[in-house]
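Participant: what's the 3D shape of this:
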Amino acid sequence: MSQTIASTAPRTDWLTPIELLLLGAIWGGSFLFMRVAAQPFGPFALVEVRIVLGALILLPFLWRARAQVDAKRIAQFAIVGALNSAIPFSLFAWGAERAPAGIGAIANSLTVLFAALVGLLVYGERIGLRRALAMLVGFIGVVVLMSGKIAGSDVFSAALAGTAASACYGFAANFTKRWFADVPPLAAVAGTLGCGALLLAPFALATWPAQSPSQAAWGSAIALGVLCTGIAYAVFFRLIQRVGAARATTCTYLVPLFGVFWGWTLLAETPTATMLIAGAMILGSVIVSQREGQRR
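Facilitator: The predicted model follows:
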């Protein structure tokens, strides 16, 4: 037995950093794909394609857990689906029409801080002084990000939309933790995505583009749904099962870095000094906040 453990441990240790890096690259790339496809599709239509494809990829997991789905569970899926996919994905896509991909990727980092803030204000979860100071620095970073100027871009609106999207994620994270503890994670994701798609469908149909988007836009939309949503969630929760949530969530530190990197290298969106300063403040505060939360 000890021989088996010893022989498999090196392979696992080698695989985990690769998967963490891959997830950071994929989720960072989602902001690149939104930047390419948001204008041709419009936010609602693009997000509808993304959510439907992601839900279809994960549907088998929901089918296996169908005995746990009743009217109350469907209502919970709908609430979290709105807060975890339909609304924030639309906000990020709306922002991607107006500013470089890196803006949304940096704002997305605030999710951890908003999750802690919602836990404090809604559920009375205690936070230490160090974590509170980290949160303050992170939110100051948002102000810095919003103050940036890029020719031809509306940075303020995009950063504000990304911040609002992260606040939605913060509520969704708290609801998910309390409502879906007894549901297999991928089944819960599939349920929330399915309900999110149904909620968004009327808006997507009403704003569906009259002219068919380009192949590049369709390719980006499909990549958002299949790769960045369906497959990425499957890899992420498989990683949680193997190495634990604390280590698996470190991939989120890489998302803003890859978001800025992909925009810079593939779309020639050079990061500004304001973006770099704000990103360092927000990412640093997230790292401190998350470590403090894990210790508590």
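Participant: alpha carbons only for contacts and neighbour counts from here, please
Facilitator: Will do.
Participant: can you tell me which residues contact the nearest residue to Met281 once chain neighbours are set aside?
Facilitator: Residue nearest to Met281 in three dimensions, not counting chain neighbours: Gly141, with 5.3 Å by C-alpha to C-alpha, 6 or more residues apart in numbering. For Gly141, the residues meeting the contact criterion (C-alpha atoms under 8 Å, 6 or more residues apart in numbering) are 277-279, 281-282.
Participant: here's the other one to compare against:
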Amino acid sequence: MHRLAYFAYALLGLIWGTNFIFTKWAGEVISPAQIVMLRVLFGFVPILAYALYRRELHWAHLRHSHHFLVMALLATVLYYLAFAKGTVLLLSSVAGMLSGAIPLFSFLTAMLFLRQEPINARTVLGMLCGFAGVVLIARPWSSLGGDINLQGVLYMILGSLSLGASFVYARKYITPLQLSPVALCTYQIGIGSVLVLLTTDTSGIAAFTASPRALWGMVLGLGLIGTGVAYILYYFIVAQLGAVKAAGVTYIPPLVALAIGYFWVGEPLATTDLFAVVLIMGGVYVLQSGKKGSASNRITATSTLAKQS
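Facilitator: Next up is the predicted model:
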């Protein structure tokens, strides 16, 4: 069974890594808000089916709806929208590399608001390495030259901060509820679907059906597989390998996005980009390898579960 779990592990990393090119293609014909709406709608289908199959949903959970609403805003609507906007403005490989910094922002928000992460030489080194990689990718000193869209980078950072804030909220208010992750995910994505349906301008949204790569990338890549199947794979991995090992999957998507951008799409790749990825991944490793104890394990699990970039 562990062999199957490691196959699912690699598959999940591959799925998350392809989301950026699918977003890029969809962004050529529809708006970022429309991308988010279609993604959560198509992604909700397998998640709901899986939750119903597991019989994880109960009417009694409705009394916690206000918490599910906050999580839907922070970890689905705002997070997906910021990342969609950022990816549209950046190369898909650059957006993918920046997504590798999500654990850094999760750690930062936990350190600031939960006061559960110690400030020591290890954490300082990890944060400095990680954020140095982000700055190296952003290259703000050359933004006027047009080689990297700084606004796109800021959107990626905003999305990461929104996700980090959702993690803090989840740790403080959701974890004590002792609800199934499958149920929590279903409520979060379901409420998120309602929110985007009510707030998204659908004018011209049918344009994505005229582009085969945008159509299949949107429906299958981002929706059914990139959101729905990805959640289900994650639950399986956690059950078989544990939350700490499952968190290691966050190292794969940036590398996949980088490879797709360079080898498949023909996006330029600078030596500094490779060094930046090493810095970000190294910073994340330093931070995660320093976590000990059950509380930290729960933090790692929550943070990784939220990462559906």
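Participant: TM-score of the superposition?
Facilitator: The TM-score (TM-score structural alignment, normalised by the length of the first structure) is 0.88; 284 aligned residues with a C-alpha RMSD of 2.2 Å.
Participant: all helices of the stretch 201-309 of the second structure, in order?
Facilitator: 212-216, 230-241, 243-247, 252-259, 271-289, 293-306 (DSSP state H, counting those that start in this stretch).
Participant: With Gly96 of the second structure as the reference, name the closest of those.
Facilitator: Checking the helices of the stretch 201-309 of the second structure against Gly96 of the second structure by C-alpha to C-alpha gives helix 252-259 as the closest, at 4.7 Å.
Participant: what angle do the closest one and helix 271-289 make?
Facilitator: Helix 252-259 of the second structure and helix 271-289 are oriented at 170 degrees to each other (axes from the mean of the first three to the mean of the last three C-alpha atoms, to 10 degrees).
Participant: and helix 252-259 of the second structure, how far from the first structure on average?
Facilitator: With mean C-alpha distance after the TM-score superposition for the first structure, helix 252-259 of the second structure departs from the first structure by a mean of 0.7 Å once superposed.
Participant: In the first structure, what range does that helix match?
Facilitator: The aligned range for helix 252-259 of the second structure in the first structure is 254-261, by TM-score structural alignment.
Participant: And the contacts of the matching stretch?
Facilitator: Stretch 254-261 of the first structure is contacted by residues 21, 24-25, 27-32, 101-103, 105-106, 108-109, 271, 279 when judged by C-alpha under 8 Å, 6+ apart.
Participant: again, only this time at 10 Å
Facilitator: 20-32, 100-109, 262, 264, 267-271, 275-276, 279-280, 282-283 (C-alpha atoms under 10 Å, 6 or more residues apart in numbering).
Participant: Please list only the buried members of these.
Facilitator: Buried by 16 or more other C-alpha atoms under 10 Å: 20-32, 100-109, 262, 264, 269, 271, 275-276, 279-280, 282-283, out of the contacts of stretch 254-261 of the first structure.
Participant: counterpart of stretch 125-132 of the second structure in the first structure, which residues?
Facilitator: Against the first structure, stretch 125-132 of the second structure falls on residues 133-140 (TM-score structural alignment).
Participant: thinking again about what came up before, which helix or which strand is home to the residue nearest to Met281 of the first structure?
Facilitator: Per DSSP states H and E: Gly141 of the first structure is located in helix 129-146.
Participant: which helices and strands does the next helix or strand after that helix pack with?
Facilitator: Using DSSP H and E, the helix or strand that follows helix 129-146 of the first structure in sequence is helix 155-179. Other helices and strands packing on helix 155-179 of the first structure, by 3 or more C-alpha pairs under 10 Å, 6 or more residues apart in numbering; DSSP states H and E, are helix 71-81, helix 87-96, helix 101-108, helix 111-123, helix 129-146, helix 185-206.
Participant: Just the angle for the shortest one relative to helix 87-96, thanks.
Facilitator: Between the direction of helix 101-108 of the first structure and that of helix 87-96, the angle (the same axes, to 10 degrees) works out to 150 degrees.
Participant: Now do the longest helix belonging to the second structure and helix 230-241, the angle between them.
Facilitator: Ranked by number of residues, the top helix in the second structure under DSSP state H is helix 2-26. Interaxial angle of helix 2-26 of the second structure relative to helix 230-241 (the same axes, to 10 degrees): 160 degrees.
Participant: And the next helix or strand after helix 2-26 of the second structure, what's buried?
Facilitator: Using DSSP H and E, the helix or strand that follows helix 2-26 of the second structure in sequence is helix 32-54. Buried residues in helix 32-54 of the second structure, counting neighbours by 16+ other C-alpha under 10 Å, are found at 32-48, 50-51.
Participant: next one: stretch 186-202 of the first structure
Facilitator: Result for stretch 186-202 of the first structure [16+ other C-alpha under 10 Å]: buried residues 186-201.
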